[in-house]
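Novice: return atomic coordinates for the entry below.
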Amino acid sequence: MASTQFTSQKTLAASGARPGTTLAAVSVVQFMVSLDLTVVNVGLPRIGSGLGFSEVGLTWVIHAYALTFGGLLLLGGKIADRYGHKRVMLTGLGLFGLASLVGGLAQAPGQLVAARAAQGVGAAALAPAALALLASTFPGGKERVRAFGIWSGVNAAGGAAGVLAGGLLTQYAGWQWVMYINLPMAALALALAWRGIAQDGPSTRRGRPDVLGAVLATAGAALLVFGVVRTEQHPWTSTATLTTLAVAVVLLAAFVQVERTTKRDPLIRLGLLANRSLAGANLFALLFGGAMASLLYFVSLYLQRVLDSSPARTGVEFLPFTLGVIIGSTLAVRLGYKFAPRHVLITGGTLAAAGFAWFGLIRADGSFLVDALGPSVVASVGIGLCLAPTVSIATGGVAPHEAGAASGVLNSTRQIGAALGLAALGTAANDRTGETITPGTLTDGYALGMLAGAGLLVCAVLIVVLVLPRPERAVTEEAPKP
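Specialist: Below you'll find the predicted structure:
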């Protein structure tokens, strides 16, 4: 094994790759992509009043990004494998930065929604390409554990820091800066990737691309997310929702059939999905994504609508959550030297579920220190423990030329899980509160949503126990000294 790692390092050095710079570039990319999932949340009221959004139209500032991001991730992973991970990442960075500039300059609702959709397209190219670069640069051993630990920390910190940055920027600089903040990060990532990542080899354009499969997969995934997020306006049992979801299922079933029978280069090799590690990691990510999205959503509303915190104060109150995720990610690295990822995942999922259940005890006459701080720390540490093992399990047994496809599947599953979970738990919370907006009824709805999130995490832990294969042996290498 040591010989294999030494050979891999020599190959990277000969190609001009700098593993440290590659890790830095991928970390900046992931932080930026994760931050954009949450940075606009706290600023939505001022965005709505500033551009004249309707109450229903305002939600599309969030959904436009989630739809294109989640719906195009699978295609982005395949394109990255086909045309080169570095090429696709640089292209995605350029599009993401340009879309952020256009969004900050928007003067009408349609312009901002279009810019957010373009950001999602750029992110769908960035995320799988960056993750594939990380997996191929650090193929195994202690360096892989450390690299994925750092990646998971910045991934979660980006999502949580988005709430903090969104609140502070909206209140003190103007809502436009929730878009402009991406420009320096995109420029930094471009500079790091240009100099530190090895050049891609010749493009692997063998055979004709599976255009039909790409259209079916992208349309099916996007329509599934679209149908679920619209349940805020159309109930689950309405004709519009049922028809949309039914068409999405038909499109995804047609995609599977096309991938089985096509003579072209398939969008994804279906044999990948038969891998127990990849399948189990994706099932876990589906439930985990729904739970985490619900926490950020419900806690943000609880702090502002019930405890009457300002946007800036709400952002500051999310700092313990961000620190907890970083601590959990650091612990995952240390534990990864001695225990298999499966065991770390079980521990983290259980701890996160306990934090969610604790959030289910929030009170209408409560306070941040008594009702939110404790469960926020417990849940965030558990979340941090889960991030790196999930990715490591999903990509560990995949060939380098399929790493982009595998990471695209994982990221797409997580985003779709976030949309599905938040829509379902949000509907449950709204049913509990009804038309009233008193602190007591709002708190009851938010508490129900958090308890349901705890249930999702319990199911995710059961999937790890029952689906993921047991390791032959745990990692026994001694952890390096700080």
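Novice: hey, let's count contacts and neighbours off CA atoms from now on
Specialist: Fine.
Novice: apart from its neighbours in sequence, what residue is nearest Leu361?
Specialist: Among residues not flanking Leu361 along the chain, Ala447 sits closest, at 6.6 Å (C-alpha to C-alpha, 6 or more residues apart in numbering).
Novice: helix or strand: which one has the one you found?
Specialist: Here Ala447, judged by DSSP states H and E, is contained in helix 439-466.
Novice: how distant is that helix from the center of its chain?
Specialist: 19 Å (C-alpha atoms, centre = their mean, to the nearest Å).
Novice: show me what it is packed up against.
Specialist: helix 276-301, helix 341-359, helix 403-433 (3 or more C-alpha pairs under 8 Å, 6 or more residues apart in numbering; DSSP states H and E).
Novice: now show me the structure for the sequence below, then we'll compare the two:
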Amino acid sequence: MSTQIHAESAAPPPDPSVRRHERLVMALACVGSFVVILDATIVSVALPGIRASLGFSAATLPWAVNAYTLAFAGFLLLGGRCADVFGRRAMMLTGMAVFTAARTVGGLAATPEMLLAARAVQGFGGALLMPVTLSLLTATFTEPARRARMLGTWSAVGAVGAASGPVIGGVLTEWAGWRWVFFVTVPIGVLALAGTVRALPRHDAPGRRPRLDAVGAALATAGLTGVVYAVMRAAVAGWTSPRVVGPLAAGAALLAVFLLHQARWAREPLVSLTIFRLRAVSSGNAVMFLLGLGFFASPILLSLYLQDVHHWSPLRAGLGYLPVGVAMFAGAQAAGPLTVRLGPRRATVACCLVGAAGFAGVAAFLGVDGSYPLTVVVSGGVFGFGTAAAFTPITVAATSGVPPARNGLAAGVLNTVRQTSGAIGLAAISTVSASAADGWAAAHPGRGGGEAPPALAHGHTVAFLVSAGCVAAAALVAALTMPRDGRRPGGADRDGGGP
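Specialist: As a prediction, the model looks like this:
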């Protein structure tokens, strides 16, 4: 399939029943994406209430978030492959049912162990669910321009989920109690299950069901879990801690064995490495990794800046992030038409450059006396718009030319890269921020140490400069490696970027 996006030519209007089916599929994909992304951010502001109610220790409390993130990242490749092997309907039902049931158990949890187990199962359900939402869109909307617009809407809904999590969580925790942070999406999950039964065909699995590479799935899950666990621990224990180095080395070794298994030993590999011979797929995932490194730490960094430097409450800080969330929604909505007009490569480069400029603006205006309108509303709005808009052309590129039987795999790989880069970026940039704050405190004795507002502001400034560098690097890699936006459907790549 070409990566060039052309405007739709005049054609007879489709059957109304087809349009209704497409709208329902689109709604299911957006709902699945929304609840999974929302769940990654909504719990954070409820942590003090959870600790007071269930008796979490300070050391174990972060795992109310980390247990979800770890399971989600570890099982994404398996979830993507399951959509290809067992069919999108089966995995949509399974993923949504597991996810919704685990949220219910989490809301009813009476002990820390019960909540942590529920959060891990939620992450597993999310890993089954997220790839199939993208696979549904790429399989249903095959015309390039419509696919770009649908992916833009899907990305916009995900942006709303990410930005609204702290706000919804803060409101529910303050007015209804922390348990409603879990209960709030349960009715949505039940409705989504009913919609899946109605909208998706029963027999959408391949005629000959391929084998599920159990050995590959175990190696990939264990390896990804080890790497993500290590980078999450690094923000607390430091990169040289044995608790970081050990899991990181083990995870990397398991991933190396996984790649060897896929290339030489697996009869039907979990990840067919030939998919990376498609230039659009390999370059799209590389750009996604760099974008994720720079972007996914930004909500937490801004929230900590507003709370630690300006002494805002968690709820006020969540509401303070809303302008960035609005800009992200606008960027994701604009991304579809922009991708149609410019093509994936040029759209990616332009959007990443806008995002990098926004991050640099935050770093320039951020400080103890930094202006909220300039720092968050203007500069935060610029990076929110640019980075959110970049996800759509990258997704279009990274799923282009993939055979229908591999749609779920391509979605699982892209989501794995995005989630893993986010975890690595959060750990690395948080470490950079803390080190810069300590360095400032050492250079300015008697000013309150590394926890003083001036030191923290300096640390956040350096962190946002690093984020700007990562997103600018994504623009450069996109310009140099993504296929040119000049191919015609069915034609050869003019710059030799074929499989």
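Novice: now what about the TM-score between them?
Specialist: Overlay of the two chains. TM-score (TM-score structural alignment, normalised by the length of structure 1): 0.93; 472 aligned residues with a C-alpha RMSD of 2.4 Å.
Novice: related to what we said a few turns ago, need the helices and strands packed on helix 439-466 of structure 1 in a markdown table (columns: distance to Leu134 of structure 1).
Specialist: Shown next, in a markdown table, are these (distance: least, C-alpha to C-alpha, whole Å):
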| stretch | distance to Leu134 of structure 1 |
| --- | --- |
| helix 276-301 | 17 |
| helix 341-359 | 17 |
| helix 403-433 | 10 |
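Novice: neighbours of the residue nearest to Leu361 of structure 1, how many?
Specialist: Neighbour count of Ala447 of structure 1, defined by other C-alpha atoms under 10 Å: 25.
Novice: ok, whatever residue of structure 2 lines up with it - contacts?
Specialist: Counting by TM-score structural alignment, Ala447 of structure 1 corresponds to Thr461 in structure 2. If you count contacts by C-alpha atoms under 8 Å, 6 or more residues apart in numbering, Thr461 of structure 2 has them with 362-364, 366-367, 433.
Novice: ok, of the residues you listed, which one's closest to Pro12 of structure 2?
Specialist: Nearest to Pro12 of structure 2 among the contacts of Thr461 of structure 2: Val362, at 48.8 Å, using C-alpha to C-alpha.
Novice: could you save the helices and strands packed on helix 439-466 of structure 1 as CSV and add columns showing mean neighbour count and distance to Leu23 of structure 1?
Specialist: Conversion of these to CSV gives the following (neighbours: other C-alpha atoms under 10 Å; distance: least, C-alpha to C-alpha, whole Å):
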stretch, mean neighbour count, distance to Leu23 of structure 1
helix 276-301, 24, 23
helix 341-359, 24, 20
helix 403-433, 25, 16
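Novice: who wins for proximity to Leu74 of structure 1 among those helices?
Specialist: Of all those, helix 403-433 sits nearest to Leu74 of structure 1, with 4.7 Å by C-alpha to C-alpha.
Novice: where does the closest one end up in structure 2?
Specialist: So helix 403-433 of structure 1 sits over residues 407-437 in structure 2, by TM-score structural alignment.
Novice: swap in stretch 318-334 of structure 1?
Specialist: Under TM-score structural alignment, the match for stretch 318-334 of structure 1 is residues 321-337.
Novice: please state the offset of that stretch from the chain centre?
Specialist: Distance of stretch 321-337 of structure 2 from its chain centroid, counting by C-alpha atoms, centre = their mean, is 15 Å.
Novice: so which residues make contact with it?
Specialist: So stretch 321-337 of structure 2 is contacted by 145, 148-153, 155-157, 159-160, 162-164, 299, 302-303, 347, 376-377, 380-393 (C-alpha under 8 Å, 6+ apart).
Novice: again with stretch 214-230 of structure 2
Specialist: 70-71, 73-75, 77-78, 243-255, 257-258, 261-262, 266, 269-270, 420, 423-424.
Novice: and what of stretch 110-120 of structure 1?
Specialist: 60-62, 64-70, 95-97, 99-100, 102-104, 106.
Novice: again, but for stretch 250-267 of structure 1
Specialist: Applying C-alpha under 8 Å, 6+ apart, the contact partners of stretch 250-267 of structure 1 are 75, 78, 206-210, 212-214, 216-217, 219-221, 268-270.
Novice: one more time with 6 Å, if that's ok
Specialist: 208-210, 213, 216-217, 220 (C-alpha atoms under 6 Å, 6 or more residues apart in numbering).
Novice: could you do stretch 83-94 of structure 1 as well?
Specialist: Stretch 83-94 of structure 1 is contacted by residues 80, 122, 125-126, 129, 186, 200, 203 when judged by C-alpha under 6 Å, 6+ apart.
Novice: how far does it sit from the chain's center?
Specialist: 19 Å.
Novice: likewise for stretch 284-302 of structure 2?
Specialist: 9 Å.
Novice: stretch 221-235 of structure 1 too?
Specialist: Centroid separation for stretch 221-235 of structure 1 versus its chain: 19 Å, with C-alpha atoms, centre = their mean.
Novice: now the terminal residues of it, how far apart.
Specialist: Stretch 221-235 of structure 1 has an end-to-end distance of 20 Å (C-alpha to C-alpha, to the nearest Å).
Novice: among the contacts of stretch 214-230 of structure 2, name the ones in helices.
Specialist: Secondary structure from DSSP state H places 70-71, 73-75, 77-78, 243-255, 257-258, 420, 423-424 of these in helices.
Novice: will you turn the contacts of Thr461 of structure 2 into CSV that also has distance to Val309 of structure 2?
Specialist: Shown next, in CSV, are these (distance: C-alpha to C-alpha, whole Å):
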residue, distance to Val309 of structure 2
Val362, 14
Ala363, 14
Ala364, 16
Leu366, 10
Gly367, 8
Ser433, 13
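Novice: among these, which pair sits farthest apart?
Specialist: Ala364 and Ser433 (15.2 Å).
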